[in-house]
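S.K.: Got a predicted model here, sequence first, then my questions.
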Amino acid sequence: FRSLIKQTWQPAARTVSPYFDRPDYINALATSIEKAYETAELRPEVLVCSYHGVPKRYLMQGDPYHCQCQKTTRLLKERLGWDDTEIVTTFQSKFGPEEWLQPYTVEEVARMAEKGQKNIAVCAPAFSADCIETLEEINEEIKESFEHAGGEHFTYIPCLNDSKEHIETLSNVISENLQGWI
């Protein structure tokens, strides 16, 4: 948008609204979790929804991201038919000296293990595809924190990646946003 300000001719532009609370997206997440739970060695006691963190000051300045993460977790819980004890929201990838959104995933999974929860699953709803922050940070660093604190069974639930449900959701988002353009 800063670049467009300098243009004397303004091209048409659209932005896509966040889709964190779309029913088809929530269903895609729920389906991936149900599949992971069906194949887990033991049914996890708690699902940790680990979202990418941001500095807390963003929330204080009115950024809606924290609320969007909380709503995604709530809608997912409702879709799965779970109660509050079976799902939690945490934040990962903190760096730098300032306070970030909390609880921090790496610390929360350790607390859970110390309090006796020995079997958890972790998913990353804000990531559409697996990357270094999911494969390495969650499935290695966060898993290690959980196990070091006494956790026994850690299930990493992959991102939606190219799952049928995810592709359908993205196709729906694209089709809806192209209306009137094509």
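M.R.: Ah, there it is. Numbers count the residues shown, from 1 in each chain.

S.K.: Please make it C-alpha for all contacts and neighbour counts, starting now.
M.R.: OK.

S.K.: now the residue nearest the centre of the chain: how far from Thr155?
M.R.: When CA atoms, centre = their mean is applied to the chain, the residue found nearest the centroid is Pro125 (2.3 Å). Distance, Pro125 to Thr155, using CA to CA, to the nearest Å: 15 Å.

S.K.: before we go on, here's another structure to hold up against the first:
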Amino acid sequence: MTSANLEQDQPGSGRLAHAPTDHPAVPRKKVGVLLANLGTPDATDYWSMRRYLSEFLSDRRVVDYAAWKWQPLLQLIILSRRPFKSGEAYRSIWNTEQNESPLLTITREQTRKVSAGLKERLGDQVVVDFCMRYGNPSTDSVLRRMQAEGCERILFFPLYPQYASPTTATANDQAFRTLMKLKWQPAVRTVPAYFEQPAYIEALANSVREAYAATESRPDVLVASYHGVPKRYLLEGDPYHCQCQKTTRLLKERLGWKDDEIVTAFQSKFGPEEWVGPATVEHVAELARQGKKHIAVVSPAFSSDCVETLEEIEQEIRSSFIEAGGETFTYIPCLNARDDHIAALLSVIENELGGWI
């Protein structure tokens, strides 16, 4: 088959011009948009949790200790106990109606809305799907399916507003691993951090305004809680900490608030080394001891509610605040599938598709 055969395809026919009659049908050329989120276990039992945690904690972007030192500790000690605790946390938030994690439910709905929005704006030119860095649907399986459907160009969109090595970079890594195995690679673009996009900041501000309007007494302070990373990552050049601080500043400015009405903190510390701080679970307790009896917490680093927000913030961090003397704790949900959030994602996607559509 010559290059001319490939170029002269007949749209919608599944046939190549001048190709032999026994040539396999070729799908019409398409552009794909692949939304990528962190991941989810398939179930909450011990072995499902162990498989998920093993994949997650074996990722060198997440824990970058030498494998000879880390893997025996992980496989023989940590994964003998942690699946029980993590399974309990997931069970407390599990979507029992659909038998899946909230992250999976929300990401599917975000994908449905993004797909509908792009179809309205661009017609049938774009195929939209989603994948998970860890667990299912896997990045590898979805990328291969999109290529089989005719996606010769794919926009890969990690759903993390701020760039971080353990989130954005590892999602991109996984996509690149699939490309390394393909005989015919689609052209792939990756979406950069979008925390500065005005539409994203506006959606975040809207969620805060709505939550504050629904409270009986205005919170004394808003805690912007981001997932944490070791401090060493910052010193090694990861921009995440700086981008989180800027997100908080942009949100404060959009709301028109004073400096003391919003603070930045970090959650989900893991391991013995020093992490960026202050730690949310400790900071909310300190706020209560300082006389801040009414607080709200928002999670600008998470595009979808997940175990870190629905269990860690809603349960562990809330308890820390109340036990230290706090009275009213308001958790402001992630942007999830809000219409203004979907509009922000569509704006980013259309910009990044420039020249392809």
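M.R.: Received the coordinates, thanks. Owing to the predicted nature of the structure, the values given are computational and were not obtained by experimental measurement.

S.K.: Okay, and the residue nearest to the centre of the first structure sits in which element?
M.R.: Using DSSP states H and E, Pro125 of the first structure is not contained in any helix or strand.

S.K.: and what of the one 3 residues further on?
M.R.: Ser128 of the first structure is located outside every helix and strand, with elements delineated by DSSP H and E.

S.K.: Please pull up the equivalent of it in the second structure.
M.R.: Counting by TM-score structural alignment, Ser128 of the first structure corresponds to Ser303 in the second structure.

S.K.: just checking, its match touches Asn336?
M.R.: Yes. With contact defined as CA atoms under 8 Å, Ser303 of the second structure counts as touching Asn336 (5.8 Å).

S.K.: So which of these two has more stuff around it?
M.R.: Ser303 (22 against 19; other CA atoms under 10 Å).

S.K.: Just tell me what Met60 of the first structure corresponds to in the second structure.
M.R.: By TM-score structural alignment, Met60 of the first structure lines up with Leu235.

S.K.: so how many other residues sit close to that match?
M.R.: For Leu235 of the second structure, the count of nearby residues is 9 (other CA under 10 Å).

S.K.: where's it relative to Lys246 of the second structure, distance?
M.R.: Distance of Leu235 of the second structure to Lys246 of the second structure, given as CA to CA: 17 Å.

S.K.: same thing with Arg144 of the second structure?
M.R.: From Arg144 of the second structure over to Lys246 of the second structure the distance is 37 Å, taken as CA to CA.

S.K.: same deal with Leu53 of the second structure?
M.R.: To Lys246 of the second structure, Leu53 of the second structure is 31 Å away according to CA to CA.

S.K.: for Leu345 of the second structure, what are its contacts?
M.R.: 114, 200 (CA atoms under 8 Å, 6 or more residues apart in numbering).

S.K.: host element of it?
M.R.: In this assignment (DSSP H and E), Leu345 of the second structure forms part of helix 339-352.

S.K.: Show me which positions of that helix end up buried.
M.R.: For helix 339-352 of the second structure, a neighbour-count test (16 or more other CA atoms under 10 Å) marks 340-346, 348-349, 352 as buried.

S.K.: where in the first structure is the aligned partner of it, by residue range?
M.R.: Under TM-score structural alignment, the match for helix 339-352 of the second structure is residues 164-177.

S.K.: what do you get for stretch 73-83 of the second structure?
M.R.: When the first structure is aligned by TM-score structural alignment, stretch 73-83 of the second structure has no counterpart there.

S.K.: if I read this right, Tyr134 of the second structure contacts Ala36, doesn't it?
M.R.: No. Using CA under 8 Å, Tyr134 of the second structure is not in contact with Ala36; the gap is 10.1 Å.

S.K.: Which residue of these two possesses the greater neighbour count?
M.R.: More crowded of Tyr134 of the second structure and Ala36, by other CA under 10 Å: Ala36, with 26 against 22.

S.K.: and that one, helix, strand or coil?
M.R.: Here Ala36 of the second structure is recorded as strand under DSSP: H, G, I helix; E, B strand; the rest coil.

S.K.: try Phe266 of the second structure
M.R.: Secondary structure, three-state DSSP: Phe266 of the second structure is strand.

S.K.: Quick one: map it onto the first structure.
M.R.: Correspondence of Phe266 of the second structure to the first structure, assessed by TM-score structural alignment: Phe91.

S.K.: repeat for Pro278 of the second structure
M.R.: Checking TM-score structural alignment: Pro278 of the second structure goes with Pro103.

S.K.: can you pull the contacts of its match?
M.R.: Pro103 of the first structure makes contact with 89-91, according to CA under 8 Å, 6+ apart.

S.K.: ranges for the strands of the first structure?
M.R.: When assigned using DSSP state E, the strands of the first structure occupy the ranges 46-52, 87-92, 119-123, 153-156.

S.K.: Can you add mean neighbour count and distance to Ser17 of the first structure and give the ones you listed back as TSV?
M.R.: Shown next, in TSV, are the strands of the first structure (neighbours: other CA atoms under 10 Å; distance: least, CA to CA, whole Å):
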stretch	mean neighbour count	distance to Ser17 of the first structure
strand 46-52	23	18
strand 87-92	22	22
strand 119-123	24	23
strand 153-156	21	28
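
S.K.: Indicate which one of those strands is closest to Tyr65 of the first structure.
M.R.: strand 46-52 (9.9 Å; CA to CA).

S.K.: what's in contact with that closest one?
M.R.: Contacts for strand 46-52 of the first structure (CA under 8 Å, 6+ apart): 69, 73, 85-93, 105, 117, 119-127.

S.K.: and the direction of it versus that of strand 87-92, what angle?
M.R.: On the basis of axes from the mean of the first three to the mean of the last three CA atoms, to 10 degrees, strand 46-52 of the first structure is oriented at 30 degrees to strand 87-92.
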